[in-house]
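Chemist: how would this look folded up:
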Amino acid sequence: MDAPNRPIIPPAPPVHARDLPVWKLVRGMTSNIAGVWAERHFDELTTRGRVLGQDSILLGDPADARAVLADRSGTYARPAAFIRPIRPLGGAGVLLAEGEEWKRQRRMLAPLFSPTRVGDLIPHFAAAADNLVSRLAGQGRANLSAEFHRTALDAVMRALFSMQVDDDRSGMAAMVRDYIAGPGRPTVFDGMARHEHDFTPWVGGRRRRFQKAWFAQVDALVAERRAAGQPGHGDLLDLLLAARDPETGEGLDNAEIRDQCATMLVAGFETTSRLLFWTVYLLGLDPIEQARIRAEVIAHPPERVNSLEDLAAWPRLRQTLFEALRLYPPVAVLIREIKRPVTIAGHEMKPGVLAWISPWVMHRHRKFWDNPTAFMPDRFAGKPQAYLTEEAFLPFAAGPRICIGASFSIAEASVLLARLLTKFELSLESEVPVIPVSTVTTAPDHEPWFVLTPVSTA
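Modeler: Have a look, this model is predicted:
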């Protein structure tokens, strides 16, 4: 293969010369929000406009965005348009809880994701990685998007329930992905809704049916795991069952256990499988960077990784994961509705105005990144916790509601990808560009096939 031109500029939706007309903007918001932006959004720090009849402000300055996300005064709230498609996936779990209820849940769940606890889960990630490599052995080509979805589910099932994915359980991954691609996609009616339970033609019934079926699956997993015997598996369910509110001493009831498990399942495999896909897609475009990472993980093989501290031996791998998260953030837009008068970026905002924060835009903003559309992992060199230290980097949001499972996701992806790269060289079978499509998560517009070439052990 000829050496690629460097740096690599991966394909992306076009940036428009001018703001889209309303009808195109509305269509884009429900089909691919990564494709609705104009040139000025990547140059200006604040832009005003109207979206679906509501005054809106796009905050491009990281300081303004972080101030909104960090606010604890009740000045901002997540609008119904965000909550409605997500509720069937996580119920009343920590992702959607608000106010004092969210604080209680966060207090109880934080110990589950401490560095020590996440480090204890690495053997589960390694077992899922071994299953992936075994499935791929001798194949020659693979749809890695589909493989990663099953493998990420396997990893989180092991970490949460000490169960591996069999043929019956693998259907859960397809169930969630079908929901996200179908009734879970935001609609114009979601955008128009002022309350979570406002009427939604067509998709409301499908969402309710999905939630009933999805929760039944999760309840069955919890019941099966509980029936297996006393605690001692060393998994997240053990910790959930033992969790107590440090202020009241109370535990989680059955419905809360179910909702937290549902949230962890979706967050643990859907977003991580997308991260894995986009990372290998970038490495398929850039075999030079792929070879550098392979040399790094062969020098410190996955078998020697037993804690989060051990992952420090793979700095290039971590940098590449961060660059994949920058170019393809799991969630392209965060929206907050202003509930009381406030000044943002020098603008007087009234209640009802929507404050938009777009990781997609901010991660490609020309004021904050050198060559922002290019794949350049070295931009994160020496920044092992870039999602905490880089102002314009918001893959896991920010503030008190920053994703509680960020270190879990990075550790899971690191172990799975390292194991894969020690066994195979990966190249794209076709030169057809893969375009990111952002609705609930950032997904590929099609699932390309990869050629798998076994790595020589000589």
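Chemist: C-alpha only now, for contacts and for neighbours.
Modeler: Noted.
Chemist: so for the host helix or strand of R48, what gets flagged as buried?
Modeler: Assigned by DSSP states H and E, R48 belongs to strand 46-51. Of all the residues in strand 46-51, those buried under the rule 16 or more other CA atoms under 10 Å are T46, V51.
Chemist: helices and strands around that strand, which ones?
Modeler: Where contact means 3 or more CA pairs under 8 Å, 6 or more residues apart in numbering; DSSP states H and E, strand 46-51 is packed against strand 54-59.
Chemist: now the angle from the strand it packs on to strand 46-51?
Modeler: 150 degrees (axes from the mean of the first three to the mean of the last three CA atoms, to 10 degrees).
Chemist: structure for this one too, so we can compare:
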Amino acid sequence: MTIATRATKTVPSPPTRGFWGNLSQFQTEPFRFLSDVSSQYGDIVKFRMGPIDFYFLNHPDYIKHILITNRKNYHRDRKFLAEATPFLGQGLLTTDDEVWARLRRIAQPVFHANQMANYAAMISEATAAYIKRWQVAANTNQVLNLKDEMLHLTLDIVAPTLFGANVTDEWQTFIHTVDVLQAEVARRLITPITLPLWVPTSGNLQTRQALQTLDRMVFAMIAAYRQQQKQEMNLMNALIQARDQATGDSLSDREIRDQILTLLVAGYETTASALSWLFYLLSQHPQVEEKLRCEVESMLGNEPPTYQDIPRMKYTRMVIQESLRLYPPIWIFARSPLQPDRLGDYEIPANTVVYISPLIMHRHPEFWSNPHEFKPERFDPALESTHSELAYIPFGTGARSCIGRNFAMMMMQLIIPKILQEYRFHLIPDFQVKHQFDITLHPQDGIYMQVESVG
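Modeler: Reported below is the predicted structural model:
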């Protein structure tokens, strides 16, 4: 398939239902709806939710065009900006053009490859310290909610490593508040008409209170860091030391708050989601788990994983890649064309919304054999890849791919072996894992596991 100019065809569409179109189908079961329309109508589908037209694109060529070749024509859609900006402010996820480019330049050195080794020891140490508490659950046959445990673990890592922040009991409030706001933003994104936050509804009052809680915590973090005058190579220091190239002005505390909140939430919440799904998959595929354990034992023994061990842990990386294929944390994202565009035989009007879903793309039968099967060997570096490069986009692609992708992969490659050296998880009998399609894809009611000590 190529992007070329040919006679225009009508974009296929599923039947709509009155003024709201396909809204109820998408709201109720978004994964099933997008899977069904893709299967029935092809790799480009138009559907309507209320007064807004959406174009769902599910082919690597389309993804390349939107996110790489013609990316300057595609900005964050207005609905996303309207609903996410009150939460995240003017951060990397909510800005475009020069504002985004400036923020990216400031943050990029912190995620450079030569910094990864400096972070690795902190990650291993924090992981070992946190998972010690699971020994009590193992000794007493208690049940753990893996979702909650991974959220706390990754926050214990990200907060001090990237922001020099001491993790306290108050971080539980932070996690709960982010969870409330993420669900609210996701709800508003799929609701065509929403009331602005200044309208004093009960939901808006709760949202405003949650935003105040986040602001209090993040501004306190900034103030404490400024007072200590640390000179560490981390994101907090990079933001405080940054200067505008034209004016020499530094970032205000509000601007720093927006970057911290964006990257802190992205850093811990998405990684926690990925780890939760991975250990769930291992609990359902004992052969994969045993092969993974064998690699950990042969490569590490009882020694904690280090940065130097990562390249040798090939199967660990394969398992992570396959888990991210089946459960990409950012399961969908949207763009809006500034000018009309053309994709092959089809025209995309300006100011509509284009959806791309890694979750659906990663299960496309044209590019993945047995796409619903958990098979880490797909990513064996010794074998020739059988999938198109842009059929696999767990971190996005192009200039706006996830800035922390290498940091996130390193976190998982250090966390997973350490957990496997100490514990084994068993899904409790008859527990049904449900999917929650918020901004990130995570287990709706958690994943409840019994933990067994293997040390």
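Chemist: TM-score for this pair?
Modeler: Superposed pair, TM-score by TM-score structural alignment, normalised by the length of structure 2: 0.86. Supporting alignment: 433 aligned residues with a CA RMSD of 3.0 Å.
Chemist: thinking again about what came up before, how big's the offset between the strand holding R48 of structure 1 and structure 2?
Modeler: Strand 46-51 of structure 1 differs from its equivalent in structure 2 by a mean of 2.5 Å after superposition (mean CA distance after the TM-score superposition for structure 1).
Chemist: now do P115 of structure 1: how many residues are near it, please.
Modeler: Applying other CA atoms under 10 Å, we find 14 residues neighbouring P115 of structure 1.
Chemist: my bad, should have said L52 of structure 1
Modeler: Neighbours of L52 of structure 1 (other CA under 10 Å): 14.
Chemist: show me what it aligns to in structure 2.
Modeler: Mapped onto structure 2 by TM-score structural alignment, L52 of structure 1 lines up with G50.
Chemist: you'd agree that match is up against W20?
Modeler: Yes - because the distance of 4.0 Å satisfies CA atoms under 8 Å, G50 of structure 2 is recorded as touching W20.
Chemist: would you map the strands across the stretch 251-400 of structure 1?
Modeler: Secondary structure of the stretch 251-400 of structure 1 (DSSP state E, counting those that start in this stretch): strands at 334-338, 342-344, 347-349, 354-357.
Chemist: what do you get for the stretch 51-200 of structure 2?
Modeler: Under DSSP E, counting those that start in this stretch, the stretch 51-200 of structure 2 gives strands at 52-57, 74-75, 143-145.
Chemist: what's the most buried one of those strands?
Modeler: strand 74-75 (a mean of 22; mean count of other CA atoms under 10 Å).
Chemist: what's it aligned against in structure 1?
Modeler: Residue span in structure 1 matched to strand 74-75 of structure 2, by TM-score structural alignment: 76-77.
Chemist: ok, stretch 113-125 of structure 2 next?
Modeler: With TM-score structural alignment as the criterion, stretch 113-125 of structure 2 aligns to 115-127.
Chemist: can you tell me what sits against the matching stretch?
Modeler: Applying CA atoms under 8 Å, 6 or more residues apart in numbering, the external contacts of stretch 115-127 of structure 1 come out as 111-112, 155-156, 158-159, 162, 234-235, 302, 305-308, 407-408, 411-412, 415-416, 419.
Chemist: just the strands of the stretch 251-400 of structure 1: most buried one?
Modeler: Of the strands of the stretch 251-400 of structure 1, strand 354-357 is the most buried (mean count of other CA under 10 Å), at a mean of 24.
Chemist: tell me the buried residues in the biggest helix by length in structure 1?
Modeler: Looking across structure 1 with DSSP state H, the single longest helix is helix 203-227. By 16+ other CA under 10 Å, the buried positions in helix 203-227 of structure 1 come out as 203-204, 207, 210-211, 214-215, 217-219, 221-222, 225.
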